[in-house]
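Engineer: Model the structure of this input:
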Amino acid sequence: MNTIDEKLQPILAEVTRRNAGEPEFHQAVHEVLESLGRVVAKHPQYLDLALIERICEPERQIIFRIPWVDDKGRVQINRGFRVQFNSALGPYKGGMRFHPSVNVGIIKFLGFEQTFKNALTGMPIGGGKGGSDFDPKGKSDGEIMRFCQSLMTELHRHLGEQTDVPAGDIGVGGREIGYMFGQYKRLNNRYEAGVFTGKALAYGGSRARTEATGYGNTYFVQAMLATKKTAFEGKRVVVSGSGNVAIYTIEKVQSFGGKVISCSDSSGHVVDEAGIDLGLLKEIKDVRRERISEYARRRGAGVHFIPADKGSVWDVPCQVAMPSATQNELSGKDARALVKNGVMAVGEGANMPCTPEAVKVFQEAGVLFAPGKAANAGGVATSALEMQQNASRDSWTFEQTEARLATIMRNIHDTCHQTAEEYGAPGDYVLGANIAGFVRVAEAMRMLGVI
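Structural biologist: From the prediction side, this is the model:
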């Protein structure tokens, strides 16, 4: 594991001081700065121009009140956020997250990661992120619509096809995007299809966007396995989560011949040695919106549900692990269990799901490790393809879009792999992703002047 170069330590100290009480943001900045010592040794001008300090400071942070009326006629108040982190490469681009845990520190960490992730795609998009501490669970469609309309009444003035383009994230799917886009259109009296991505096909969405993050992570891990002359074929795979990213990770892994034998939600995990029945999982989570325990009940004999307080999905022996739920879900203890049980590759489908200790355990054990800013970039890459289709008033087939996604993910893998070798750390995808993403953003900022 890298340590932070002494020239960069004052930068981290200042970031920590100026952003007190934001541990996730501190963690994200620390992880990137660990990789940059080799860069500043080779390119000292990045220090002279304060480029790193500027990259660590968002261009704009928007925090606002969201009042809305529930089904009982009571006024509820939530807090909304949009952090427009960096626009050196293009308009801000990043999802909206609706979850009680959302605060400005989490949105900043996500926006910071998004900046480098978007740079790695090679597409002309900057980095941003947004959301609210609103919890959509247990809310009616009417309540969710009124909340989304109230949020957009404030946020619409900060968005635009050439300014800031949100998408979905945890708690924000096609329903929520539809309500937000509808209110945006109403307030602006313009049909700017490219101002939101992740839209339904009926009003400008892209085929393969729903599948893109899970598919993209699987393409990346497949390319990573190929460097060791192996593949998913015949391997036991564990995927955490059971939402959009997890479901389509499972689907693509199965298409590559892997056997996914466990997935989870916040209540616990299921173990299905015959392989996860994807049709049943989609029905339970996408259609019925039930807990993962219902999968075990309906699947029948031989399938076990283990509550969260009785064990972890990472206790299940596997050769490939795909954490696809949320940040810091996989601890050092979990990583040691996976290594003990023979894991050979880990691909982050979620944003920063592995703690720093877990990453260190994997790297010291020689496990192939794909960081989220590279491995889960398929979602935002396909969002950029959706923007491209909207701009040209075009609509591509699923096959066209997936072919582009596969090419982009292989290119991201190769860029990270080659950059790690160039900077003297072959096989270190964390270092490769951080340096490649940073250099692309830093070079654009250098050319644009001190702004």
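Engineer: Only C-alpha atoms from now on, for both contacts and neighbour counts.
Structural biologist: Will do.
Engineer: Run through the helices of the stretch 251-400 of the chain in chain order.
Structural biologist: With helices called from DSSP state H, counting those that start in this stretch, the stretch 251-400 of the chain shows them at 278-282, 293-299, 332-340, 356-364, 372-375, 378-391, 398-422.
Engineer: Could you point out the helix or strand that follows the longest one?
Structural biologist: In this case it means helix 398-422. The helix or strand immediately downstream of helix 398-422 is helix 429-448, counting by DSSP states H and E.
Engineer: Which other helices and strands does that next one contact?
Structural biologist: Under the contact criterion of 3 or more CA pairs under 8 Å, 6 or more residues apart in numbering; DSSP states H and E, helix 429-448 touches helix 51-55, helix 104-121, strand 368-370, helix 398-422.
Engineer: Give me whichever of these is most buried.
Structural biologist: When these are scored by mean count of other CA atoms under 10 Å, the highest mean neighbour count falls to helix 104-121 (a mean of 27).
Engineer: what angle separates the following helix or strand past it from helix 104-121?
Structural biologist: Under the assignment DSSP H and E, the closest C-terminal helix or strand after helix 104-121 is strand 127-132. Put simply, strand 127-132 runs at 150 degrees to helix 104-121, going by axes from the mean of the first three to the mean of the last three CA atoms, to 10 degrees.
Engineer: Please generate a structure for the following sequence too, so the two can be compared:
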Amino acid sequence: MSTQDYVTKMLDEVKEKYGYQPEYIQAVEEFLTTVTPFLEKNPIYCEKNILGQLIIPERLIEFRVPWMSDSGEWMVNTGYRIQYNSALGPYKGGLRFHPSVNQSIMKFLAFEQIFKNSLTSLPIGGGKGGSDFDPKGKSDGEIMRFCQSFMQELQKHIGPSMDVPAGDMGVGGREIGYLYGEYKRLNGYQAGVLTGKPLTFWGSLARTEATGYGLVYFVKYLLQDKGDALKDKRVMVSGSGNVAIYAIEKAQELGATVLGCSDSSGYIIDEDGVDCELVKEIKEVKRGRLSDYIAAKPNAKYVENASIWTENIAYEVALPCATQNEIGLDEAAILIKNGVKVLAEGANMPTKLEALHQLTDSGVIYCPGKAANAGGVAVSALEMAQNAQRLPWTFEQVDSELDSIMKNIYETCATTAKEYAKEDDLLTGANIAGFERVAKAMLAQGLV
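Structural biologist: Take a look at the predicted model:
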């Protein structure tokens, strides 16, 4: 069987078996369609069917999460933990609380996490988890009771050297605190079992900023490689959560003008540059909506119930930081018309596969999330190191390590792209570089 026939067979089997899981199929297809050149040069991985082993999670845990509302109503949600691949270390990946969460989304996120974690060069495997619970509109008491119930089951499957969850969409410092408290009550104080913890109990400085900062560092090194810089660039950001906010902050620090950001209700455009501190106050302190931005900045524009990627305005850098599949063919056409030169993903898989090809065919440099947004999990691994040492690092030390890691990830992706595909094909570079390290470890560890 030829290498291409082997890869096609793997994809056909996944589609036949899991055709009802579209996000998972999308992630696997995006990966498989890029790794053929590496497999052709290294046929041992086909002979030993490493792809067949890699595609199936080592463990998929699904469980019931019962909890009580403030009014005394008995509620129930579904919880998940996908422990996908531990060839490089303990499972590592966030927990997502959002009504869209299902098995397909959990599997796609965990699959992507394998290669993202591999690219950091840190000793962490890939996993992901979460629940279809929606924190929006819930009281602190309801969120606490849900987190405690969720952890009562999850704690059976995690540990500092086994599986180390972190936060993701809908899971910030508040939720991590409640989850950690319940774990501690059941298992005693083990600082390294969760990352993204508040600073008061062994969280890491710069973890909050890490994904957004890391995203901008990745773009910084890409532009630097082209003899360019972020200074005076016009940037558009989707989302207004943790990743988006700190991407805005770092882009502005490096001299860019960020024109807009968004939430699930609409988006703002502020051609003077988004007021990052105001967005922080609205979203992180008041937990409000971006429509409130206009009250303080009447010269800005707010567009309700629309995607920021439909806005017709000139800019060079797009940073999608909201959610999966937010950019389709229509949005990609507008990005191209607006003059976008670089699209770097702060969210996981925000660009649909057909839109990705449309962008790259038009000369846009595409930076996949598994590389560009790896800063968050990188600093989570640094948090694990600090917890193991029982020593806190300074903000500057962590930020310096983050910058260095993102530089290495960019250079690894760029070098691998040139070897196996073409210059600036960073998707192929990221997939092959991430896969190579995992595949070598799987082969060395045998059929397990």
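Engineer: What does the superposition give as a TM-score?
Structural biologist: Overlay of the two chains. TM-score (TM-score structural alignment, normalised by the length of structure 2): 0.98; 446 aligned residues with a CA RMSD of 1.1 Å.
Engineer: any chance of the helices and strands packed on helix 429-448 of structure 1 in CSV, with distance to Phe85 of structure 1 too?
Structural biologist: What follows is those, written out as CSV (distance: least, CA to CA, whole Å):
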stretch, distance to Phe85 of structure 1
helix 51-55, 8
helix 104-121, 6
strand 368-370, 23
helix 398-422, 22
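Engineer: now for those, which one comes closest to Lys285 of structure 1?
Structural biologist: Closest of those to Lys285 of structure 1 is helix 398-422, at 23.1 Å (criterion: CA to CA).
Engineer: Which stretch of structure 2 lines up against that closest one?
Structural biologist: On structure 2, the counterpart of helix 398-422 of structure 1 by TM-score structural alignment is residues 395-419.
Engineer: By how much does that stretch deviate from structure 1 on average?
Structural biologist: If you overlay the two and look at stretch 395-419 of structure 2, the average distance to its match in structure 1 is 0.3 Å (mean CA distance after the TM-score superposition for structure 1).
Engineer: Okay, now stretch 92-109 of structure 2: how far is its last residue from its first?
Structural biologist: Start-to-end span of stretch 92-109 of structure 2 (CA to CA, to the nearest Å) is 11 Å.
Engineer: okay, now Asp394 of structure 1: neighbour count?
Structural biologist: Asp394 of structure 1 is flanked by 11 other residues according to other CA atoms under 10 Å.
Engineer: list the contacts for the one residue sitting closest to the centre of structure 1?
Structural biologist: Nearest to the mean C-alpha position of structure 1, counting by CA atoms, centre = their mean, stands Asn351 at 4.2 Å. The contact partners of Asn351 of structure 1, taken as CA atoms under 8 Å, 6 or more residues apart in numbering, are Leu110, Glu113, Thr326, Gln327, Gly372, Lys373, Asn376.
Engineer: Run through the residues that contact Lys250 of structure 2.
Structural biologist: Counting by CA under 8 Å, 6+ apart, the residues that Lys250 of structure 2 touches are Gly212, Tyr213, Val216.
Engineer: how about a cut-off of 10 Å?
Structural biologist: Going by CA atoms under 10 Å, 6 or more residues apart in numbering, Lys250 of structure 2 touches Glu209, Gly212, Tyr213, Gly214, Leu215, Val216, Tyr217, Ala256.
Engineer: Still touching in structure 1? Go through those.
Structural biologist: Using both residues aligned by TM-score structural alignment, their matches' CA atoms under 10 Å, structure 1 keeps these contacts from the contacts of Lys250 of structure 2: Glu209, Gly212, Tyr213, Gly214, Leu215, Val216, Tyr217, Ala256.
Engineer: tell me which element the aligned partner of the fifth one in structure 1 falls in.
Structural biologist: Right, the one you point to is Leu215 of structure 2. Under the alignment by TM-score structural alignment, Leu215 of structure 2 pairs with Asn217 in structure 1. Here Asn217 of structure 1, judged by DSSP H and E, is contained in helix 212-226.
Engineer: now swap in Arg207 of structure 1 and tell me
Structural biologist: Applying DSSP H and E, one finds Arg207 of structure 1 in no helix or strand.
Engineer: Aligned to it, what sits in structure 2?
Structural biologist: Taking TM-score structural alignment, Arg207 of structure 1 has Leu205 as its aligned residue in structure 2.
Engineer: From what I see, its match and Glu401 are in contact.
Structural biologist: No. Here Leu205 of structure 2 lies out of contact with Glu401, judged by CA atoms under 10 Å, at a distance of 11.9 Å.
Engineer: Spit out the residues that contact the two alike.
Structural biologist: Common contacts of Leu205 of structure 2 and Glu401, defined by CA under 10 Å, 6+ apart, comprise Val379, Phe395.
Engineer: Please name the nearest non-neighbouring residue to the equivalent of Cys276 of structure 2 over in structure 1.
Structural biologist: In structure 1, the residue equivalent to Cys276 of structure 2 is Leu278, according to TM-score structural alignment. Nearest non-adjacent residue to Leu278 of structure 1, counting by CA to CA, 6 or more residues apart in numbering: Glu251, 7.0 Å away.
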